[in-house]
Each structure stands twice: as C-alpha cells, then as structure tokens.
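Engineer: I'll drop the sequence and a predicted model, then ask my questions.
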Amino acid sequence: MTPADAAIPPTLLSAVVAIGRQAGLPVSAWFSGTGLEPGLLDDVDVRVSLDQARTVLRRVVAALPDRPLGIEVGARDALLSFGFVGVAMRSSATVGDAFGVLDELHRASGSLADFIAEGLDGDEIELYLRERWPDPALLPFLAEEAFASTIAFLRSVLGETWTPTRLFLSYPPPVYAARYERFFRCPVHFAADADRLVISTDVLGSRIPTHHEPTLRTALAVCRSLIAPARTRPGVVAAVEAMVNAHLHRPLTMAEVATQMHISERTLRRQLAEAGDQFGAIRDRVRERHATALLRHSTLAISAVAAEVGFSDGREFRRAYRRWTGRTPLAARASADGSQA
C-alpha cells in the first residue's frame, strides 16, 4: 500500500471535524485540494489515503495548536475510537486476546500508526508506536491518540482507577503537558528515545466481561473485509466514487465534482489518468453497482431503480445497464430470484 491508496477508514478525520465544529472553525477549509469534504466521512464505504489524512490533520493541528487533540479523540469510548475493531476487542475473552485483535486489525480502525509489543515474557509489556510515514508535525497527535485510546479501552475493562506504569514520548513537552499527567496518571518522560507505553504483563490475563464469541466472529469478519486488498484504490478515485455515490439521484458532472474537490477540472482529469481511471468509468461503475443491488435486493419497479441512479428515461437506463453488464435489468432481477436469466 502506498500513501496515495485510499484504504483507511476516516475515523480520525470524523473525530477532529466534530471537535472543529464545536470550536466554531471553518472545517471545510481543512479539506481543500484533498478530494474530500466533511460530509463524505459518514459514508461507511468511504476510505481515505494516508496523504489525504495527513494533509487534513496537519491543518487541524495548526488550527488548534494549544489543545491535546489526540487525547480528546483517544479518550472516547472504544467503540468510537476503534469502530468495529473496538467491537471485536470488547467481545474478546481476555485483554491479551483483545491486544491480539488490535495487533492484527488496527488498520481497520482508521489508525495512522502501528503498535509493536515487546517484553511479553517479563513483568512488563512495552507498546511501541511506529509511524508508517514519519511526520514530526503530526507525531504528538498520533501518539496522544494511540496511547489515550489504548488507556481508555483498558480502563473500560479494568476500571477507571487503573493506570499504566510509565509513558515515554520522543518529542518535547507541549504547552499542555500537564494534561498528559492528568489523563495518563503515571510518570511521563518527554524527549525519550522512542514512543512507548509500559504496562504490567498481569493485565493480559484479565477477563473481559463483555466477551461474546458470536459477536467476536462477526466483528473480526467485518474488520478483515475493511482492510482487504480489493478495497484499496487511489485516493482520488475513492473520493470521486464517494461524491458520485452521494448524488446518485442527480449525477454530478466532472466539473461539479472538481469544484467540490477544490481543484480544476483539468487537474481532476489528470489525477484520474495518473490513477489509471476516467470520470465516466467511475460514474458508470457506481451507478451500476447501486442499480444491481436494488435489482437483487428490492422490489422497486425497474423505472424506480432507474430514477434511483439518476435516469429519467427507463429506456436510457436499460440501454446503459446492458452496456455495463451485458444483460438487461429484468434478466439481472430474474437471476437474483433464481430464475432463468
């Protein structure tokens, strides 16, 4: 996966947008030129690239320089911080099992950094933070969020009074350093050689009261599908797909999409060509996918399906659907019903 591939759930971006709105800031400006817009982040199918996420987060950090944004984001409930990964963690049998889920599937949570656990054979375990693509401007935010979300999960299982042993951070103390001590409630060492959280190995065997195997299996399947290679595509393609999908009733033109992405139509065409795609092909792909789902899983009349994907003329829709799939809408519905297509 490259920094331009859209494979990351926009969990962190959604969280900072909410904080920005509460602060009364013009959050849309954070997305200028990225191919994203705040309204797209709530779509369950939207994925962002590392480049897109880093661009937005740099602007967020610059706009709110004196706030512990990562702690604010990470201190939320695990189901908000980790999404379906949080469901799987909460459904695991022990804390150690939950950490195993996090180790395998943390990318499905929208994380922009990785954890490496060391010292499992001793009395302490060290959770090292590793940036995928080092960015000094974002390190404090990423470290705060990663360590705070881990602490929040552990306190939800072990009790609010639980504390880690030590926290080491490789950057100088920020202006709000006192907030670290209030939240983590353990010795915090800045300007360290690495970013790592130290906890007692004893916690790994702690039972999780919400353990439920059927929920765990379902959540693991969902998380694995979220990071499947087939879902990965260039960020500009993913952004265009999301915008087209959000306006199926009245399909957007390429110029309109470019305007929403805060770039020129020429730039959008060039970026799509570099990604090996074209606007018309993306629009057809999104419309065909939605139309096929409606034909297979709804009882809408074919004329209504046509309207749902932006066709005012049923005959035009039938011609387009045959061009996309090689068969008629009626044949697609009959096939879904188990009839002779």
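Structural biologist: Perfect, I can see it now. Numbering: from 1, shown residues only.
Engineer: from now on I want contacts and neighbour counts done on CA atoms only, so please keep to that.
Structural biologist: Fine.
Engineer: and the strands in the stretch 51-200 of the chain?
Structural biologist: Taking DSSP state E, counting those that start in this stretch as the test, the strands found in the stretch 51-200 of the chain are 113-118, 124-131, 166-168, 188-189, 196-200.
Engineer: okay if I get those strands as TSV plus distance to A230 and mean neighbour count?
Structural biologist: Supplementary listing: those in TSV, determined by distance: least, Cα to Cα, whole Å; neighbours: other Cα atoms under 10 Å:
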stretch	distance to A230	mean neighbour count
strand 113-118	21	16
strand 124-131	24	19
strand 166-168	37	19
strand 188-189	41	18
strand 196-200	33	20
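Engineer: quick one: those as TSV, columns for distance to M89 too.
Structural biologist: Below are the strands of the stretch 51-200 of the chain laid out as TSV (distance: least, Cα to Cα, whole Å):
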stretch	distance to M89
strand 113-118	15
strand 124-131	17
strand 166-168	22
strand 188-189	26
strand 196-200	18
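Engineer: okay, how far is it across stretch 81-94, tip to tip?
Structural biologist: Separation of the first and last residues of stretch 81-94 by Cα to Cα, to the nearest Å is 19 Å.
Engineer: show me what contacts S111?
Structural biologist: 8, 11-12, 146 (Cα atoms under 8 Å, 6 or more residues apart in numbering).
Engineer: separation between A7 and G110?
Structural biologist: In terms of Cα to Cα, A7 sits 9 Å off from G110.
Engineer: which one's more surrounded, these two?
Structural biologist: Shown here are A7 and G110; by other Cα atoms under 10 Å, A7 has more neighbours (28 against 24).
Engineer: presented hereafter is structure B, for comparison with structure A:
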Amino acid sequence: MPRWSFQRNVTSMRLMADLAVKHGLTLGAVLAGTDLDARQLGDPEYLVSGEQELQLIRNLVNGLGDPPGLGIEAGQCYHFTAFGVLGFAIISSPTPRAALDVALQYFDLTFAFTRFKVEDHGTQTRVIVDDDGVPDDVRAFLVARDFSCFVTVMRDLFAFEPALGALQFAFAAPSDIGEYARFFRVRPQFSTPHTMAVLDRALFEQRMPLANELALHAAREQCRKLLDGRRARSGLASKVRELLAARAADMPDMDVAARELCLTARTLRRRLLEEETTFAELRDEVRQTLAEEFLGGPRMSIEQIAARLGYAEATSFINAFRRWSGHTPHAFRLSRRSA
C-alpha cells in the first residue's frame, strides 16, 4: 500500500476543487471518479482516502494541461489553519525546528503525498522531499505543491523570513521557471538527485512568537488520539470504518454497507468476526472517535454533535458517550479544557 494511502479529512480536496473552478473547470469535471459530491466536499468533518484525493488531482492536472507553476499555486492554498489541531500544535511549538519535528511526527494528519526528512549539517538545516511511491503522472505537481505548502506555512507562522539558501528539484525543469523563482525567492536547480531545500540552521533555533508548552501538550495529545482512531483497524475492518466515518450523519446499516462493499451481509459479518470485531463495534468506534474530535475542537453544541453523528436526539448521544468513555460529553469537554 502506498505511504500516502492514509485517511484524511476533505479540506485538501476542497482547496484543490476551488483552484480548479478558479481556472475554469466545472465542479463535476474535477470530482469525476472520486465518489464525492458537492455536499460532502463542503463538510469539513468528512473523511476521504488518499486515492480519492489523488483522483481529484489527476482531474485538475489533466483538465488544465499542467501549466508551469500550477503546483506552486496549489501549495499556496494551504495555510496552517487547514491542518486543524496539527496546525495548532505547530504554532504552539517553542522553535521552528521543534515545529518541524511535530509536523513530521504527525505527518499522516497532513494532506501530503510526499514525505519530508530534516537533517542538520553544520550551519545548515536541509529539508529533503521523498517522493517514493508518488505516481509519475502527477509527481512534479505534487512535489511542487507539497513543498510550496511547507514554505507557505513557514511564512505564516514564523516571525522572520525563512530564506532558502538553495533549492533543488529532482524532476526536469518546466518550460517556464518564473513562478518557481518568484515564490521561493531563489533560482532553483532541476534534474538533481534529490528534491531538497537548504536553510539557515540558526534561524530555526529562534523562539516562536506563540510558543506555549501547555497548549502544545494538549494539541499533541489530540493529534495522537486522532491518529490512533484512524489507524486502529486494518483489512476489511478499516474499509468499514472509512465507509462509516464518511457517512457519519447518515450512517448505513450492515446490509447497506455490505452492498457498497460488494459483499453479502452474511459474508461481511463472517469476515469481520475473523478480524475479531463486529459491525456494531466499528460503528461505536467511529462515533466515539468523531465525538471526541468534535468535543475537543471548535465549539459545537451537544445537539449539533449528536446530529453530526446521526442521533435523532441529544439524549441518545449522551447515553452512548457515557457508555463508551464513562463520562458525559460535557464532562469530557471540561477535562479537555483543563488539560
């Protein structure tokens, strides 16, 4: 399975769809083959797979003909607020170097298809982009997008301008490199062995203006729980979780889920038992994970959260949450605030 094949929320697909529409593509064209509609694209809590986002990106690149600088423009759509609780952890970090470490630790909460590696060499900090496993037809676009996203977030958060000392891209130079030079403020090299940026190490040791140890601890804990919830299952159970999470407000029953997975309900039940779980357990896991995320995030009323999770009444949600966690949703929210 590709390393980028992890579950993510729909935010990145929404940003890329908006970019496509800005350039003249229809929403229908950019969503073709993604199994997503406009309503789901507008739900910030909707979860999608890496494969779905990759299909949208192919639609974007092919539909626009992959003009020079498109990946750079795409990366500038991502500010730290797009990363939710991970963005909060980054901005609360003591130094830019520590912020990088946090981002790398919880990389599966980003929308990247590449992987970053950070190395310190003397007075330099080198950020190396690993594009292993990224499909060839969108490799240059995704490398440019992911790296310009990294620079955009740095410029959002840091009190100084993190000037690049050098910049290299492993892919061939586009027909026009003007957008690359303008955005990165350095003339990049192309067709090099690695994609890599060189930065001043001393600048990365300066204290961040919004550093806060308690806020960072709370944000990292939320990141960990969010990742645990997404990674807890594999095999068929993982597919069922993804299906249920994607339709939390109108969660399908086992018969509907089985049909969507091209199985009979009996086969679905048997195969889940082989993986030592049941459909009901997976449904509760999804609801608990999403409930904890909602309660720990931007303020939503208990009634709103209940509706998001498909409960007709808030009382039913409160009783279910008490059964899962031993606490009421209100008590859980207060404990998060105290932390």
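Structural biologist: Ah, there it is. Not measured: the values here are computed from a predicted model.
Engineer: of the strands of the stretch 51-200 of the first structure, which is nearest A307 of the first structure?
Structural biologist: Across the strands of the stretch 51-200 of the first structure, A307 of the first structure has its closest neighbour in strand 113-118 (42.7 Å, Cα to Cα).
Engineer: compute the first-to-last residue distance for stretch 179-190 of the first structure.
Structural biologist: End-to-end for stretch 179-190 of the first structure, by Cα to Cα: 13 Å.
Engineer: hmm, E144 of the first structure is touching G70, no?
Structural biologist: Yes. Here E144 of the first structure reaches G70: they are 4.5 Å apart, a contact under Cα atoms under 8 Å.
Engineer: the two: who's more crowded?
Structural biologist: Using other Cα under 10 Å as the criterion, E144 of the first structure and G70 rank with G70 on top: 24 against 21.
Engineer: right, and the more buried one touches L139 too?
Structural biologist: No. Look at G70 of the first structure against L139 with Cα under 8 Å: they stay out of range, at 9.8 Å.
Engineer: looking at the strands of the stretch 51-200 of the first structure, which is nearest to S81 of the first structure?
Structural biologist: S81 of the first structure lies closest, by Cα to Cα, to one member of the strands of the stretch 51-200 of the first structure: strand 113-118, at 13.7 Å.
Engineer: next, the angle from that closest one to strand 124-131.
Structural biologist: Calculated by axes from the mean of the first three to the mean of the last three Cα atoms, to 10 degrees, strand 113-118 of the first structure forms an angle of 150 degrees with strand 124-131.
Engineer: show me the contacts for L138 of the first structure.
Structural biologist: Here L138 of the first structure is in contact with 54, 57-58, 61 (criterion: Cα under 8 Å, 6+ apart).
Engineer: just D202 of the first structure next, same as before
Structural biologist: By Cα under 8 Å, 6+ apart, D202 of the first structure lies in contact with D123.
Engineer: how close does it sit to M89 of the first structure?
Structural biologist: For D202 of the first structure relative to M89 of the first structure (Cα to Cα), the value is 18 Å.
Engineer: and if you look at R283 of the first structure?
Structural biologist: 37 Å.
Engineer: try I8 of the first structure
Structural biologist: 19 Å.
Engineer: neighbour count for these two, which is higher?
Structural biologist: More crowded of I8 of the first structure and M89, by other Cα under 10 Å: M89, with 29 against 25.
Engineer: what count of nearby residues applies to the nearest residue to that one once chain neighbours are set aside?
Structural biologist: In this structure, M89 of the first structure finds its nearest non-sequential neighbour in A98, 4.4 Å apart by Cα to Cα, 6 or more residues apart in numbering. Using other Cα under 10 Å, the number of residues around A98 of the first structure comes to 22.
Engineer: now swap in V175 of the first structure and tell me
Structural biologist: By other Cα under 10 Å, the burial measure for V175 of the first structure, its neighbour count, is 11.
Engineer: could you do the one 10 residues further on as well?
Structural biologist: R185 of the first structure has 16 neighbouring residues, counting by other Cα under 10 Å.
Engineer: contacting residues for it?
Structural biologist: R185 of the first structure touches 163-164, counting by Cα under 8 Å, 6+ apart.
Engineer: cool, and R217 of the first structure?
Structural biologist: A88.
Engineer: wait, a helix at it?
Structural biologist: Yes. The assignment for R217 of the first structure by DSSP: H, G, I helix; E, B strand; the rest coil puts it in a helix.
Engineer: how far away is it from L79 of the first structure?
Structural biologist: 16 Å.
Engineer: okay, the residue sitting furthest away from the middle of the second structure and A280 of the second structure: tell me how far apart.
Structural biologist: Ranking residues of the second structure by C-alpha distance from their mean position (Cα atoms, centre = their mean) puts R266 at the top, at 34.1 Å. Noted for R266 of the second structure: a distance of 14 Å to A280 of the second structure, by Cα to Cα.
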